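Novice: Quick check, what structure comes out for this input:
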Amino acid sequence: MKGLANLFIIVGLALLSWFGYSLYQQEQMHSVTMEEAESALEYLRQENGSATLEEEIQQFSPDAHAAFGLLHVPKLDRSIGIVEGTDPDALNKGVGHMSSTVFPGQGEQIILSGHRDTVFKNFAELELGDTFIVEMPYGDYMYEIRETEIVDADDTSVVGKMGEEVLVVSTCYPFSYLGNAPERFVFYAYPVLE
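Specialist: Next up is the predicted model:
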C-alpha cells in the first residue's frame, strides 16, 4: 500500500513539473515575441520612411511567423506580440493574424486569434465598449468591441468579407475549459474614429 502511495506522489510531482515547465516555456516564447514585435515595429518604421502612408498600408505583407505588431488591451493592461499566421507554431508565439484577412487600415476584416489560457488569459473580463489597440509599423488603430458570439470550434462562417473594417478576435471557449475547447468566443470590434 505504501508503494502505491509513493507511486501516486511521484506521478503527481512529474505532472506538476511538466505543467510548470510548459507554462514557463510559453511565457518565455511570448516575451521573445514581444521583443521581436517591438524590434520589428521600430525597424519597419525606419525602413518605410520614404513611402507614403497609403503605400505602406496597402503594401504591408509580413513573412509567415514573423512578429510585426502589438495588440494592446487597455482594460487588462496587457500588450501582446502579433505574428503572421494561425497555425500551432504561430499561436505558440503570440497572437496570430489569419493570413487570408487584411491588416488594419485596409478596410476589411482582420482576424486575430490566440489561446485563452496564455496570450488571451482573462479575456472573459472584456465587455462591450472595451477597446483593442493594434500597433502597426505604419500607425496605431483603435477598435471598440460592439458584438460577441460563441460558435462551434469548426465554424468558419465568421471568416469572410464584411464590407467594412472589422477587427475579429477569437479564442477558445469556454474560458475555463480543460483540454481542447469545443467552441470559440468571438469579439467583433469596430474602428474608433478620432
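
Novice: alpha carbons only for contacts and neighbour counts from here, please
Specialist: Will do.

Novice: Which of the helices or strands spans residue 69?
Specialist: For residue 69, the element it lies in under DSSP states H and E is strand 67-73.

Novice: let's see this one next to it:
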Amino acid sequence: MKFNHKQRKIMALILVPLSFTFVCYITLYLLISPAIEPLMSIYSLISSDYAPTLNDENSTDLYANKLVASDIIKASQIIQPTYGDLFGKLSIDSVNIRVNLYYGDGREQLRNGVGLFGGSFLPGFNRTILIAGHSIPYFEPLGDIKIGDIIKISTHYGDFEYKITDTKITDANDSSNYDLEQKEQEKLILYTCYPFEIIGYKSQRLFVYADKISGPTILEEQ
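Specialist: I've put the predicted structure just below:
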C-alpha cells in the first residue's frame, strides 16, 4: 500500500509528536526512578499510623521484669534480648530525641525506632555499644548535638548516662569509625546517614561518640 504526499505528511504530523513524547517519558523515568523508592519510604515513615510502644506486640516487653536499681548486677540476673526485642529507650534531652531502642538493626527495627548492632554490646558491660538509626524521623537532630550533651539509655536492668565527647562525618564504608574489641571503657556510638538534605542513597555517615558517666556495671560470671 502506497501513501501519497498528503497522507505521508499527515502521518508525520501524528507520529513525530508521539515518538518525541515517548522518548521524553522514558528519559524522565530513568532520571527520577532512583528517587522514587526513597521518597515512598520517607512518606511511609512520616504518614504511618503505627506508633510503636514498649508493649509492641511484635517483640518482647523486657520492662515487665524490671530489676531493683543497683550499682552492680550479675549477668545472670538480666534478660538477654533476642533479635528484634524492644529492650530500652534512648533519649537526648538537649535535641529532643526520645525513641525506642531495639536489639538488632534490621529493616523492621529501624522502621520502628533505633537499633543496637548485634555485634556490639549491651549497656553495662564496659564495652562498645553501637546504635544505628534513620535520620528521618529519629536521628536528624543529631546534627545539632554539642560536646558535653548527655545521652540516656533506660533498660529493664538499669538507667545509663553517656557524655558526648566527639562527632565525626565519614565515608559510609569506613569501618575504622568504631572499635568493637576494646575493653578499656564503656563507649556509646550513635550513627546515621548523612547529609540529611539528600534524598536517596547517602555516601556519608554522622557518628556521635560518648563515654559512660553513670549506670550499673554488669559482672560477667565464669
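
Novice: on that earlier part again, and for the strand holding residue 69 of the first structure, what span of the second structure is it aligned with?
Specialist: On the second structure, the counterpart of strand 67-73 of the first structure by TM-score structural alignment is residues 86-92.

Novice: where's the matching stretch relative to the chain centroid, distance-wise?
Specialist: In terms of CA atoms, centre = their mean, to the nearest Å, the gap separating the centre of stretch 86-92 of the second structure from the centre of its chain is 13 Å.

Novice: Superposed on the first structure, what's the mean shift for that stretch?
Specialist: Once fitted to the first structure, stretch 86-92 of the second structure is off its aligned match by 0.5 Å on average (mean CA distance after the TM-score superposition for the first structure).

Novice: quick check: longest strand of the second structure.
Specialist: strand 158-171 (DSSP state E).

Novice: contact partners of that strand?
Specialist: Contacts of strand 158-171 of the second structure with the rest of the structure, by CA atoms under 8 Å, 6 or more residues apart in numbering, involve 67, 69-70, 123-124, 146-154, 177, 187-188, 194, 203-216.

Novice: Among these, name the ones in strands.
Specialist: Going by DSSP E, the strands hold 150-154, 187-188, 194, 204-214 from the contacts of strand 158-171 of the second structure.

Novice: what sits against the residue sitting nearest the centre point of the second structure?
Specialist: Centroid check for the second structure by CA atoms, centre = their mean gives residue 133 as the closest residue, at 1.7 Å. Taking CA under 8 Å, 6+ apart, we find residue 133 of the second structure in contact with 110, 113-115, 139, 190-192.

Novice: how far away is it from residue 116 of the second structure?
Specialist: For residue 133 of the second structure, the distance to residue 116 of the second structure equals 9 Å [CA to CA, to the nearest Å].

Novice: which stretches of the first structure form helices?
Specialist: For the first structure, the helices defined by DSSP state H occupy 2-47, 53-59, 88-93.

Novice: most packed of the ones you listed?
Specialist: Of all those, helix 88-93 carries the top mean neighbour count, a mean of 19, counting by mean count of other CA atoms under 10 Å.
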